[in-house]
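*Asks:* quick one: sequence plus predicted model below, questions after.
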Amino acid sequence: MKTKNNVQKAVLRFAAVVVSFVLISYTVSAQEFWKRFLENSSFGHIAMIMADTEAPAVESSSTFSAVDMLMETETESDLEMEPWMTNEANFAVYNLEISEVAEVALELEPWMMDQYLFQRAAETDPALALEAWMVSDAVWSF
């Protein structure tokens, strides 16, 4: 019985390895399939440009293509300073005066040295006593 279980485990492991190799080869071939599909489709050039890390040189041609639309550069006009931007009344600017406060140095006062204001003796807790409810079966039975 033990040998039968070990053989079954070995067969299952071997089958798992074979299936994993098949799946890996399938995914690798699928990557090549999508690459070939994108190269041959009408959106292939756009997809390849977006997928590549380096921007490939666009071939010059006299025809208008979708790639030319993507490569259009935009320009913005220069910003100008307007009068409302320099008007201080438009912005809430408060002039706060910050004054530094000097604290008085601490001094030792007579009440601080009075030994009767502070307890010197160590506090002791009363001795614990065993009470009836602590050992009662009625309280602790479940």
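*Replies:* Great, that's in hand. Residues are numbered from 1 along each chain as shown.
*Asks:* only C-alpha atoms for contact and neighbour calcs from this point on.
*Replies:* Will do.
*Asks:* next, count neighbours for Asn40.
*Replies:* 11 (other CA atoms under 10 Å).
*Asks:* and the helix ranked longest in the chain, what does it pack against?
*Replies:* Determined from DSSP state H, the single longest helix within the chain is helix 2-40. The contact analysis (3 or more CA pairs under 8 Å, 6 or more residues apart in numbering; DSSP states H and E) places helix 2-40 against helix 44-51.
*Asks:* which strands or helices does the helix or strand just after the helix it packs on pack on?
*Replies:* Moving toward the C-terminus from helix 44-51, the next helix or strand (DSSP states H and E) is helix 66-70. Helices and strands touching helix 66-70, by 3+ CA pairs under 8 Å, 6+ apart, are helix 44-51.
*Asks:* can you pull the buried residues of the helix it packs on?
*Replies:* By 16 or more other CA atoms under 10 Å, helix 44-51 has no buried positions at all.
*Asks:* in the longest helix of the chain, which residues are buried?
*Replies:* Leu38.
*Asks:* and the angle from that helix to helix 44-51?
*Replies:* Between helix 2-40 and helix 44-51, the angle comes out at 120 degrees (axes from the mean of the first three to the mean of the last three CA atoms, to 10 degrees).
*Asks:* please compare the first structure with the one that follows:
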Amino acid sequence: MKTTNNVQKAITKSLAVIISLVLISITVNAQDFWRTVMENNSFSQIAMAMTDNNEASSASVDATTTDLSAYAAYATVDAEEALEVENWMIAENNFFTTVNVETEIEEALEVENWMTNESLFDGMASYFKVETEEALEVEDWMQNTDYFGVMSVDVEEETEGGLEVEAWMTNSEIWNI
């Protein structure tokens, strides 16, 4: 009995160690996974710029034009060739065309005598009663301000100054342009 408990404890501890090692290896591999996804993505430059913006930017004019030309390569519009209609596309025997679609015309509805005979529909009439309510009246206590906590409220209009352009807003080092 005691040996069985010790074996079960040893197995449980071994499983815990194995599961921990597997989870650690998955976590380590996941760190490289996102880096490879970002490198293969068209947004990789933006993502790298966002993560590396703490480095001092001392780019020259050549580096700026290189960055702009790299961006221009992403901004080019791909043109597709014009589609052509081929003979098989317009041949009717290639498609299921045996269905005939006809417009259905309905006859006009007619009102028959039994439809206007009210004695045939009196069975439920006793359940429908018109309900009337008395008109509401304004009483004195409803207009008495002592019953309600009416307070005067002063309203001030808030005015804002015009917007100003600050130096950091146009700084190309901040915006990596």
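*Replies:* Arrived safely. Owing to the predicted nature of the structure, the values given are computational and were not obtained by experimental measurement.
*Asks:* overall similarity of the pair, as a TM-score.
*Replies:* Put the two chains on top of each other and the TM-score (TM-score structural alignment, normalised by the length of the first structure) is 0.41; 70 aligned residues with a CA RMSD of 2.8 Å.
*Asks:* so for the host helix or strand of Ile24 of the second structure, what gets flagged as buried?
*Replies:* Here Ile24 of the second structure, judged by DSSP H and E, is contained in helix 2-39. By 16+ other CA under 10 Å, helix 2-39 of the second structure has no buried positions at all.
*Asks:* next SSE downstream of that helix?
*Replies:* Next along the chain after helix 2-39 of the second structure, with elements defined by DSSP H and E, is helix 44-51.
*Asks:* next helix or strand past that next one?
*Replies:* Toward the C-terminus, helix 44-51 of the second structure is succeeded by helix 61-75 as the next helix or strand (DSSP H and E).
*Asks:* could you give the angle of that following helix to helix 44-51?
*Replies:* Going by the same axes, to 10 degrees, helix 61-75 of the second structure makes 130 degrees with helix 44-51.
*Asks:* next, the buried residues of helix 61-75 of the second structure.
*Replies:* Under 16+ other CA under 10 Å, helix 61-75 of the second structure has no buried positions.
*Asks:* which helices and strands does it pack with?
*Replies:* Using 3+ CA pairs under 8 Å, 6+ apart as the contact test, no helix or strand touches helix 61-75 of the second structure.
*Asks:* on that earlier part again, got the angle for the helix holding Ile24 of the second structure vs helix 44-51?
*Replies:* Using the same axes, to 10 degrees: helix 2-39 of the second structure against helix 44-51 is 110 degrees.
*Asks:* what's the neighbour count on Leu70 of the first structure?
*Replies:* 9.
*Asks:* so how far is Ala47 of the first structure from it?
*Replies:* 12 Å (CA to CA, to the nearest Å).
*Asks:* repeat for Phe37 of the first structure
*Replies:* With distances taken as CA to CA, Phe37 of the first structure is found 11 Å from Ala47 of the first structure.
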